[in-house]
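>>> Here you go, sequence then predicted model.
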Amino acid sequence: MLINCAAYQAGSKIADLPVEAISEYVSHPDCFVWVALKDATPEELQEMQVEFGLHELAVEDARKGHQRPKVEEYGNMLFCVLHALDMDEAGELEVGEVAIFVGANFVLSVRNRSRIGFLNVRARAEREPHLLQHGSGFVLYALMDAVVDRYFEIVHRLEGELEGIEERLFSANNSARLNIEELYALKRKLVTVSHAAVPLLEAIAHLYGGRVPGVCVGMQEYYRDVYDHLERIVKSVESVREMLAAAIQVSLAMISLDESAVSKKLAAYAALFAVPTMIAGVYGMNFEHMPELKFAYGYPVALLSMVVLDVALWWKFKRVGWL
């Protein structure tokens, strides 16, 4: 579905275009065309391939989707794949994909499975004509910056989830199983963010260092800024993962402590029952010659011994925290 199609010249928008007019403006060296598609059909991609002269392998990747984040060069054209991350109200992480084709005088963004739009990016670019006059190189930076900045919000929310779980680890109504399930769910989300951010580090490094692609010349410091943001995000993810690993270990330790406490209680109660059982068992044996059988106070003495020994054991277990 076509979202927007416009032509720009010298940092200013000159016209909204129908698709049929794209080739006319692309042919002008001092203009560039910015097209945005959402959930594009194969027919729409085929039409854009003809209008912009896109490489067939890049178009195939955009059509199939589910690509690893990357930046590839096809002659004078760049093909970029970014993962657009979003979190719904239930806290579930949604992963969309943005394929961006960048040439000297065109930018084509294809957004798939993502609710995140780029109208605000276009509005920002149009408010900054001194940067927009850099052409497609600045538009690519603006799109990358918008996608990467969303990662900060996602990481911040994941940090909040971890803090909430940590607070519940030591609560009286703590459910160890629920904590473990939530921690592993959080771990999967962190892996998703890592898979979106880490591959871009190396890819974006090629846009400002070494042999810089022609469309990025003059914008190196801006791409370096995106790289710095990604580096901070990756470090934040690693920090949260380390805290998560520690939280998992603490949760498992809490389970072991709970099991140990139960075992101690069971052992203590078993000992309390074992003492009177032993005494009653000895004097319940039907032997004819037993020293205490003729003792007039044997029964109360036996009962008293049971009580005294059990009270002593109970006091001892209570003192050491077994009961």
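Received it, and whenever you're ready, just let me know what you need. Residues are numbered from 1 along each chain as shown.
>>> can we go C-alpha only for contacts and neighbour counts from here?
Fine.
>>> could you pull out the helices for the chain?
Taking DSSP state H as the criterion, the chain contains helices spanning 22-26, 42-52, 56-64, 119-127, 129-132, 136-169, 176-205, 220-283, 298-320.
>>> try this one next to it:
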Amino acid sequence: MSMAGNLRKVTSLGTVGGLRKVARLARRRPRVDLSHPARSPLGSSVVNCVSYREGARVPASGDLVDIVERVRKRGDGFVWLGLHEPTDQEFAGIAELFELHPLAVEDAVEAHQRPKLERYDETLFAVFKTVCYVEHEELTATSEVVDTGEIMVFAGEDFVITVRHGRHGSLGPLREELESQPEQLAKGPAAVLHAIADHVVDDYLSVTDSVQADIDQVETDVFAEAGARVDPGRIYQLKRELLELKRAVAPLARPLDELATRPLRVIDPEIQAYFRDVSDHLLRVREQIASFDELLNSILQAHLAQVTVAQNEDMRKITAWAALVAVPTMVCGVYGMNFDHMPELHWKFGYPLVIGVIAVACLSLYRGFRRNGWL
């Protein structure tokens, strides 16, 4: 029988006795080490499954059911199960094993959720939007600047389930960092939840620093000598990407505030102080995004003003040259009417005189326009 089949069987029984029955079934088949990254008995979505006791990693043996049963028999420690974009079938048995609420399960599988914190009995369900900066050689009107993903976290008294969506936001380095701090990890699932929140907000800070570099470059180009020729699409693209970043960051303020102030059984009171620190970092990110938005509005307005000034300069030059051309046009138009009795029409010096008058008039107008900055 496959691991998924055993998992469905144990969850259909729904009791500790059911766990024992499946454990007996599991003894009849080869055991698989879930901690090995190349093996995935629960399906391709499983990234890792590890149990911890007193902040130390417990060597894994057997399947998920065995690991959970051992943790619950001991009455201390917890299991951390990491998943990446699981399907409904892959997540169904896990949801029943840990008695997860169907609404939270649906959100975790479907993704595309706003950051939020919900409580289902003794289980917390948190959604975090992850962001990463997309490197590009040159910012264009179609450049992707910010890429978003999601991390869903189920936190209970003896388990943490993380469900990641997107191409970035791997929690492997975070897991290793936590394992190097056993005193923090000993505080249970709440410590993992805090570490994930802190990791996500730190990524926000890194992305805002990179976005600031793009804004500085656009600002430099706009106020350069040829700033009026800057493609305004670059500014609009930055505003669109900044809006996507804002949608990921802003809704997280309320969940972090609840984690920092609201009494929750899963959250150790000592951990709440750490959540307040994360909330302060998030406030800094929100202020940066707001200032970036205002700065981009100012840059856009400055660019439009430069375009208007440039157009006015062009119109003045065109008007000045039209005035210069109007003088010879007028004189030539008068003498082109073919009347017999016109002044100086048959005079030997009439032609040079007319050319001289035209030249003096045009030269006077040219000097006047140059003196006033029109040419």
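Structure received. None of these values were measured; they are calculated from a predicted model.
>>> Go through the helices of the first structure and name the closest to residue 33 of the first structure.
helix 22-26 (6.4 Å; CA to CA).
>>> List the contacts of that closest one.
The contact list for helix 22-26 of the first structure (CA atoms under 8 Å, 6 or more residues apart in numbering) reads 7, 31-33, 51-52, 105-106.
>>> Who's the closest spatial neighbour of residue 78 of the first structure, skipping the chain neighbours?
Of all residues beyond its chain neighbours, the one nearest residue 78 of the first structure is residue 102 (5.0 Å), with distances taken as CA to CA, 6 or more residues apart in numbering.
>>> Next, work out how far apart the aligned residue in the second structure for the one you found and residue 65 of the second structure are.
Taking TM-score structural alignment as the alignment basis, one finds that residue 102 of the first structure is matched in the second structure by residue 155. Distance of residue 155 of the second structure to residue 65 of the second structure, given as CA to CA, to the nearest Å: 18 Å.
>>> Comparing those two, which residue is more hemmed in?
Relative neighbour count places residue 155 above the other of residue 155 of the second structure and residue 65, with 25 against 20, counting by other CA atoms under 10 Å.
>>> I'd like the distance between the more buried one and residue 81 of the second structure.
When CA to CA is applied, the distance between residue 155 of the second structure and residue 81 of the second structure equals 11 Å.
>>> Now do the shared contacts for these two.
Joint contacts of residue 155 of the second structure and residue 81 (CA under 8 Å, 6+ apart) are residue 161.
>>> what's the nearest residue to residue 264 of the first structure if we skip its chain neighbours?
By the measure of CA to CA, 6+ apart, the closest residue to residue 264 of the first structure outside its immediate chain neighbours is residue 322, 5.4 Å from it.
>>> Tell me which residue of the second structure matches up with the one you found.
Aligning on TM-score structural alignment places residue 322 of the first structure opposite residue 374 in the second structure.
>>> Identify the residues contacting its match.
Going by CA under 8 Å, 6+ apart, residue 374 of the second structure touches 313, 316-317, 320.
>>> lining up the residues you listed with the first structure, which overlap?
For the contacts of residue 374 of the second structure, the contacts that persist in the first structure are 313, 316-317, 320, with contact defined as both residues aligned by TM-score structural alignment, their matches' CA atoms under 8 Å.
>>> circling back: of all the helices of the first structure, which lies closest to residue 3 of the first structure?
Among those, if distance is taken as CA to CA, the winner is helix 119-127, at 9.0 Å.
>>> how big's the offset between the closest one and the second structure?
Helix 119-127 of the first structure, aligned to the second structure and superposed, deviates on average by 1.3 Å (mean CA distance after the TM-score superposition for the first structure).
>>> since we're on residue 323 of the second structure, how many residues are nearby?
Counted with other CA under 10 Å, the neighbours of residue 323 of the second structure add up to 16.
>>> What's residue 213 of the second structure aligned with over in the first structure?
Residue 213 of the second structure maps onto residue 160 in the first structure when the alignment is built from TM-score structural alignment.
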